[in-house]
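K.L.:
Quick one, what's the 3D model for this:
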Amino acid sequence: MSSPKIIIATVARPSGTTGVQTHFNTFLGYLRQQGTESDLVTPFSYLKPLALAVFAVRSVVGPLSPSFSVWWFEKWHYLFLQRALRRVLKRQGPAIIYAQCPLSAKAALETRAGLEQRVVLVAHFNVSQAEEWTNLLGLPRGGLVYEAIRHREAEVLPRLDGIVHASSFVRDTIEDVIPAVCSVPALTLPNFVSSPAADEESGAGNDLISIGTLEARKNQAYLLRVLAEAKNLGRFLGLTVIGDGPSRAQLEALAETLGVEQQVRFLGYQKDARRFLPGHRVFVHAALTETFGIALIEAMASGLPICAGPTGGIPEVFTDGIEGLYWDLNDPHAGALKLISLLEDQELQSRMSQAGRSRFADHFETNKCAGRLHEFLLQC
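P.N.:
The predicted structure is shown next:
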């Protein structure tokens, strides 16, 4: 008997730099390598030119109101994804729909052709998608849109056939907020990526590199303040920042205000951002909260020690003093001292580099994790 088809459902674009996109594309690659029938369904799978035109309205009107921006995004991405899924599922037998957010899970639950089509969610979000929108666009907490998202999650998650948590932090947070989720079959499994290619492109040789969406939650302002503190201590450190987002203009202005603009390269969105990791000495991260942090395991795979705050699921990724260092996100001066100490100790860098490569290979490499995910999906 053949295995059911795995259908990945997401409101995200098919490719990009987010952890969500990295996760589902890595898993798709694994499934295809294993010869497992699979497919990716997004809102762009249904009448793409019309979808693009409808979604474009948000870019014009959205900046005037975070609530309208989120409402418009969710309403239309949901409707286009729902129609795309219905077209696929109505002619599909047994299948597993692997939803990448509660909104896509709702679309799958409402369009599946029968109970032999199972719906499993992977929880990428911090606390709630509403909180993600608050951090990204300033969606007002307690407002109508915010509360509607929280209500949807409380209604959808207990109806799932399974749920995958990227960390114990995520699992505990969701189960605390929505106790009914405790009865849903669950797997706690870290995110995973493939080993870097042997001929992976070398970066431009800066001291430090950071990869991630430029938004308030990611807290790249802290990194700029660390550079300024290090400069005051006589160390002129270079930083490569890869990623784009709503905070970019503020960060560029802050770099000028702090007098470190000559030390920072803002490279914006870069396809396959991990190719820039080689040639740098340390990966720096300052997120205020993080479900897991795929960029961290990509850095370890490339042998870069990590400096990050011990927030959210990050302590499940690496250990302080082994693969990197934890720093105090409220104290950039102390952060600068830790960073300088690491950069001046070649032996420590070498030990952390090797420890990071080993931890990646043992715990986060695709072939170590993707099979467990596939097995869980088949059991749901």
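K.L.:
From here on, just use CA atoms for contacts and neighbour counts.
P.N.:
Will do.
K.L.:
Work out for me the element residue 325 sits within.
P.N.:
strand 324-326 (DSSP states H and E).
K.L.:
what's that strand in contact with?
P.N.:
Strand 324-326 is contacted from outside by 305, 306, 307, 308, 309, 310, 318, 319, 320, 338, 352, using CA atoms under 8 Å, 6 or more residues apart in numbering.
K.L.:
if you set the cut-off to 7 Å instead, what comes out?
P.N.:
305, 306, 307, 308, 309, 310, 320, 352 (CA atoms under 7 Å, 6 or more residues apart in numbering).
K.L.:
Please apply the same query to stretch 103-118.
P.N.:
Counting by CA under 7 Å, 6+ apart, 9-11, 78, 81-82, 85-86, 89-90, 94-97, 99, 119, 121, 156, 161 sit against stretch 103-118.
K.L.:
Quick one: buried ones out of those residues?
P.N.:
For these, a burial check counting by 16 or more other CA atoms under 10 Å picks out 9-11, 78, 81-82, 85-86, 89, 94-97, 99, 119, 121, 156, 161.
K.L.:
Now do the buried residues in the strand holding residue 325.
P.N.:
Of all the residues in strand 324-326, those buried under the rule 16+ other CA under 10 Å are 324, 325, 326.
K.L.:
Ok, stretch 268-278 next?
P.N.:
Of the residues in stretch 268-278, those buried (16+ other CA under 10 Å) are 268, 269, 273, 274, 275, 276, 277, 278.
K.L.:
And stretch 201-216, by the same measure?
P.N.:
205, 206, 207, 208, 209, 210, 211, 212, 213, 214, 215, 216.
K.L.:
Sort out for me which of the residues you listed are in strands.
P.N.:
208, 209, 210, 211 (DSSP state E).
K.L.:
how about this one, so we can line them up?
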Amino acid sequence: MKTLIVMPSASCHGGAEAALLHLIQQRTAAGLELKLVFLESGEMVALARDFGLEAEVIHAGRLRSVRAVFSTVRAIREVIQAWKPSIVLGWMTKAHIYSGLAARGTAAAPMYFQMGLPDGGVVDCLARLVPAAGALGCSEFVAREQGAKVRHPVKGVALAADVSHASASASPAELKKKLGFAPDKPLVGIVGRLQHWKGMHVYLRAMAQVVKTMPAVQGVIVGGVHDQEPGYLESLEKLRAELGLTKVVSMVGRQTNVPEWMSAMDVVVHASQREPFGIVVVEAMALGKAVIATSPGGPEEIITDGEDGLLVPWNEPDALASAILRMLQDPAAAAQMASRARLRSEDFSTASYALRTASALRSLLPAVPAAA
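P.N.:
Sure, this is the predicted structure:
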């Protein structure tokens, strides 16, 4: 199935970019013939070419420039007319503004991949005005949210986590010592870029309650500052001090060896508000960790509460603290959940994700009338 993917970003800095690379890697097994158009230059262009794909760069410029938009649409249309794909897939809603318009009047079916929750921002609103044969959402949760705002069908496609190398290099105790923590004390951590919706402040408030019951507990926040919320780090540091957690919870910034940090943790917390999917959740489960995540959101489709992890309502520190204590005070039950979590994570391999994506795209293709 010939599919032209239009990608607005060419920098490897998020889940949407990782999802594209996973699809590229597994495209042959999924029966997909891909070609890429990037709307900016960046390292992903070279990566795509290294995987044997034809990748073009069409510099889109600023969306607010009408002239630049029309020029980009025209250039994408020329690629469509020359390559003749069955589908033109905008990777994220911003891309669909260009690719959907470019596909009009051609034989290619315009579609897009909704990688986050729909919002009232200019980009999402403009994208919803562009006709589409259908769309993909990065979870059933996202598909339902987007489906309520558009007339075309939206199919949920759970993303993948590359868990092929999900094995700890050492025991949790050894890793704790290596990373500067007491090896004989429990470690509860949270991983993610520092954004308010990621809920690090909720984690801190929960930890303030946990330490009252288990004074020996240690905590860690792994993640760097997000460009759009530079002040969140300062607010977290202030809250940590107010709660008396300066010596309890470490804030270690962005780390390149995140699996090692998660492997050192006894409990991995994911406290996001309305998480679209939850790749970190799958990664932690693949490492055989006791995982606590929030609902509503994508994690509800990953974790079966009480079976392979725990789910708590977002922004409820009391509930999160109770869940953390449940894991720490009953290590046998936590170990059972962690074991089942490792098995569950296998459902989110890159290979199964590519097959899900290809199947959803085929189901959205308009029916071709039978010959008379």
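K.L.:
Once they're superposed, tell me the TM-score.
P.N.:
TM-score of the superposed chains, computed with TM-score structural alignment, normalised by the length of structure 2, equals 0.76; 328 aligned residues with a CA RMSD of 3.2 Å.
K.L.:
circling back to that earlier point, which of the buried residues of stretch 268-278 of structure 1 sits closest to residue 31 of structure 1?
P.N.:
For the buried residues of stretch 268-278 of structure 1, the closest approach to residue 31 of structure 1 (CA to CA) belongs to residue 274, at 21.8 Å.
K.L.:
Contact partners for that closest one?
P.N.:
residue 298.
K.L.:
ok, now with 10 Å
P.N.:
17, 196, 200-203, 211, 242, 295, 298-299, 301-302 (CA atoms under 10 Å, 6 or more residues apart in numbering).
K.L.:
swap in residue 239 of structure 1?
P.N.:
Counting by CA under 10 Å, 6+ apart, residue 239 of structure 1 has contacts 205-210, 223-224, 227, 260-266, 280, 282-284.
K.L.:
quick one: what's aligned to it in structure 2?
P.N.:
Aligned by TM-score structural alignment, residue 239 of structure 1 pairs with residue 220 of structure 2.
K.L.:
can you give me the strands in the stretch 251-380 of structure 1?
P.N.:
264-268, 282-284, 306-308, 324-326 (DSSP state E, counting those that start in this stretch).
K.L.:
For my notes, confirm residue 121 of structure 1 occurs in a strand.
P.N.:
Yes. Assigned with DSSP: H, G, I helix; E, B strand; the rest coil, residue 121 of structure 1 falls within a strand.
K.L.:
And it, what's its match in structure 2?
P.N.:
Per TM-score structural alignment, residue 121 of structure 1 is aligned with residue 112.
K.L.:
Residue 48 of structure 1 and residue 61 of structure 1: what is the separation?
P.N.:
Distance, residue 48 of structure 1 to residue 61 of structure 1, by CA to CA, to the nearest Å: 21 Å.
K.L.:
what's the nearest residue to residue 238 of structure 1 if we skip its chain neighbours?
P.N.:
Residue nearest to residue 238 of structure 1 in three dimensions, not counting chain neighbours: residue 263, with 4.7 Å by CA to CA, 6 or more residues apart in numbering.
K.L.:
show me what contacts that neighbour?
P.N.:
Neighbour list for residue 263 of structure 1: 206, 207, 224, 227, 228, 231, 236, 237, 238, 239, 240, 255 [criterion: CA under 10 Å, 6+ apart].
K.L.:
counterpart of it in structure 2?
P.N.:
Using TM-score structural alignment, residue 263 of structure 1 sits opposite residue 248 in structure 2.
K.L.:
any idea how far that match is from residue 316 of structure 2?
P.N.:
Between residue 248 of structure 2 and residue 316 of structure 2 the computed distance is 20 Å (CA to CA).
K.L.:
helix/strand/coil for residue 135 of structure 2?
P.N.:
strand.
K.L.:
Compute the number of surrounding residues for it.
P.N.:
Using other CA atoms under 10 Å, the number of residues around residue 135 of structure 2 comes to 27.
K.L.:
Let me know whether it touches residue 154 as I believe.
P.N.:
Yes. Using CA atoms under 10 Å, residue 135 of structure 2 is in contact with residue 154, at 4.6 Å.
K.L.:
Show me the helices in the stretch 51-200 of structure 2, by range?
P.N.:
In the stretch 51-200 of structure 2, the helices defined using DSSP state H, counting those that start in this stretch lie at 66-83, 93-103, 122-129, 140-147, 172-179, 200-213.
K.L.:
circling back: residue 52 of structure 1: which of the strands of the stretch 251-380 of structure 1 is closest?
P.N.:
Residue 52 of structure 1 lies closest to strand 264-268 among those, at 22.3 Å (CA to CA).
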